[in-house]
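Visitor: return atomic coordinates for the entry below.
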Amino acid sequence: MTTTTATPRPPALDAERADLLAALATARASLTATARGLGDEQAGARPTVSALCLGGLIKHVASVEEAWTAFMTEGPSAMRHDLPDGVTWADLAAGTAREIPRWAVDHRNGFRMLPGDTLDGILARYAKAAARTEEVVASVPDLSATRPLPEAPWHEPGAVRSVRGVLAHLISETAQHAGHADILRETLDGQTST
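Guide: Next up is the predicted model:
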């Protein structure tokens, strides 16, 4: 006799969580549709005066989603942006820092397809990030729960963000980059994602 073990079902989502995750999924689908049918070389091409490429945009959005999902569970320590001793934010912005922090290099490289990057690998990473976000959102007890944002010049001092606010930010950022990606794809080969 063979026995099977049922896979546990995720908890049912309330309407607000379902709506927020559906909006994020729609924005993700718009972004990834821009890469449909492309090879690695095309995904890494920079067809405009911008340094952006399709593969890099998707890679960046996956990284951003991973970071914000970690923020929902771990708080500001998941998104620290420490500076080396003697380096200021002004030095970093002006390009005069004697040492560039690892996170800044990773951020810059997050917009590029580097040697060894493949479009399939980037899309798989993004799918994994999406699944993790959905898992965390389903398990967080309160969408209104806030955490302090890490210290950085792009965050107001003392600012906090709720889980709901994180989701709204992810939807906005993903949709914005989907628009960028549409322009890149149309410039590459005349195709659009719609």
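Visitor: please count neighbours and contacts with C-alpha atoms only from this point.
Guide: Fine.
Visitor: in the longest helix anywhere in the chain, what's buried?
Guide: Taking DSSP state H as the criterion, the chain has its longest helix at helix 163-189. Neighbour-count burial for helix 163-189 flags 163-164, 166-171, 173-175, 177-185, 188 (criterion: 16 or more other C-alpha atoms under 10 Å).
Visitor: so which elements touch it?
Guide: Judged by 3 or more C-alpha pairs under 8 Å, 6 or more residues apart in numbering; DSSP states H and E, helix 163-189 is in contact with helix 15-33, helix 54-74.
Visitor: any chance of a markdown table for the ones you listed, columns distance to Val140 and mean neighbour count?
Guide: Output for these, formatted as a markdown table (distance: least, C-alpha to C-alpha, whole Å; neighbours: other C-alpha atoms under 10 Å):
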| stretch | distance to Val140 | mean neighbour count |
| --- | --- | --- |
| helix 15-33 | 10 | 17 |
| helix 54-74 | 8 | 23 |
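Visitor: here's the other one to compare against:
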Amino acid sequence: MTTTPDERTDLLETLAKHRDFLRFTTRDLTDEQAGKQTTVSALCLGGLIKHVTSVERGWANFIVEGPSAMGDFDSMTEADFARRADEFRMLPGDTLAGVLDAYAEVARRTDELVRTLPDLSAAHPLPKAPWFEPGAQWSARRVLLHIIAETSQHAGHADIIRESLDGAKTMG
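Guide: So this is what the prediction gives:
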């Protein structure tokens, strides 16, 4: 008799696969290489992982706390936007090992949340922001799908950056 994985297992396995793709792009790199911009964009490998870590942390907090966890986008200051921009780059004092450790810690927390959440259908209204449909609500399930999509998209960006850096590829 075969066992069919449940929805939580499917979500966690899919998220783990895309996290692994993203982390794999940093294999054998120095801190300097992790911060190098190799394309016309400002993106670097360490910065992408910092960003995905922040996004996953924020959305996991949303699942637990609701829209207040996301902050008030209408009242963001220039300093708030500058801090968000810093998510995309390696700053003085950042190390690749530290960035990867922070990502692993957020991943552990998210995974535990997925395993223990009473109901993946539980929903919260999205915070007011120009990029969200007014009055929309997202379930925990929808948030997890968004985290998977975000991770996957940035793993693809990371693969391009890594190939531009030294020719190494995640796949192929």
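Visitor: where does the TM-score land?
Guide: Here the TM-score for the pair of chains, by TM-score structural alignment, normalised by the length of structure 2, is 0.93; 167 aligned residues with a C-alpha RMSD of 1.3 Å.
Visitor: that older thread, with distance to Ser139 of structure 1 added, can I get the helices and strands packed on helix 163-189 of structure 1 in a markdown table?
Guide: What follows is those, written out as a markdown table (distance: least, C-alpha to C-alpha, whole Å):
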| stretch | distance to Ser139 of structure 1 |
| --- | --- |
| helix 15-33 | 10 |
| helix 54-74 | 10 |
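Visitor: list the contacts for whichever residue in structure 2 pairs up with Arg132 of structure 1?
Guide: Alignment note: Arg132 of structure 1 maps to Arg109 in structure 2; criterion TM-score structural alignment. If you count contacts by C-alpha atoms under 8 Å, 6 or more residues apart in numbering, Arg109 of structure 2 has none.
Visitor: quick check: Arg109 of structure 2 is in a helix.
Guide: Yes: using DSSP: H, G, I helix; E, B strand; the rest coil, the assignment for Arg109 of structure 2 is a helix.
Visitor: what about it, distance to Met76 of structure 2?
Guide: Using C-alpha to C-alpha, to the nearest Å, Arg109 of structure 2 is found at 27 Å from Met76 of structure 2.
Visitor: before we move on, what about Ala129 of structure 2?
Guide: Counting by C-alpha to C-alpha, the gap from Ala129 of structure 2 to Met76 of structure 2 is 11 Å.
Visitor: just Glu13 of structure 2 next, same as before
Guide: In this view, Glu13 of structure 2 and Met76 of structure 2 are 35 Å apart by C-alpha to C-alpha.
Visitor: point to the residue nearest the middle of structure 2.
Guide: Of all residues in structure 2, the one closest to the mean position by C-alpha atoms, centre = their mean is Val52, 2.4 Å from it.
Visitor: map that residue onto structure 1.
Guide: Mapped onto structure 1 by TM-score structural alignment, Val52 of structure 2 lines up with Val61.
Visitor: no more questions from me, cheers.
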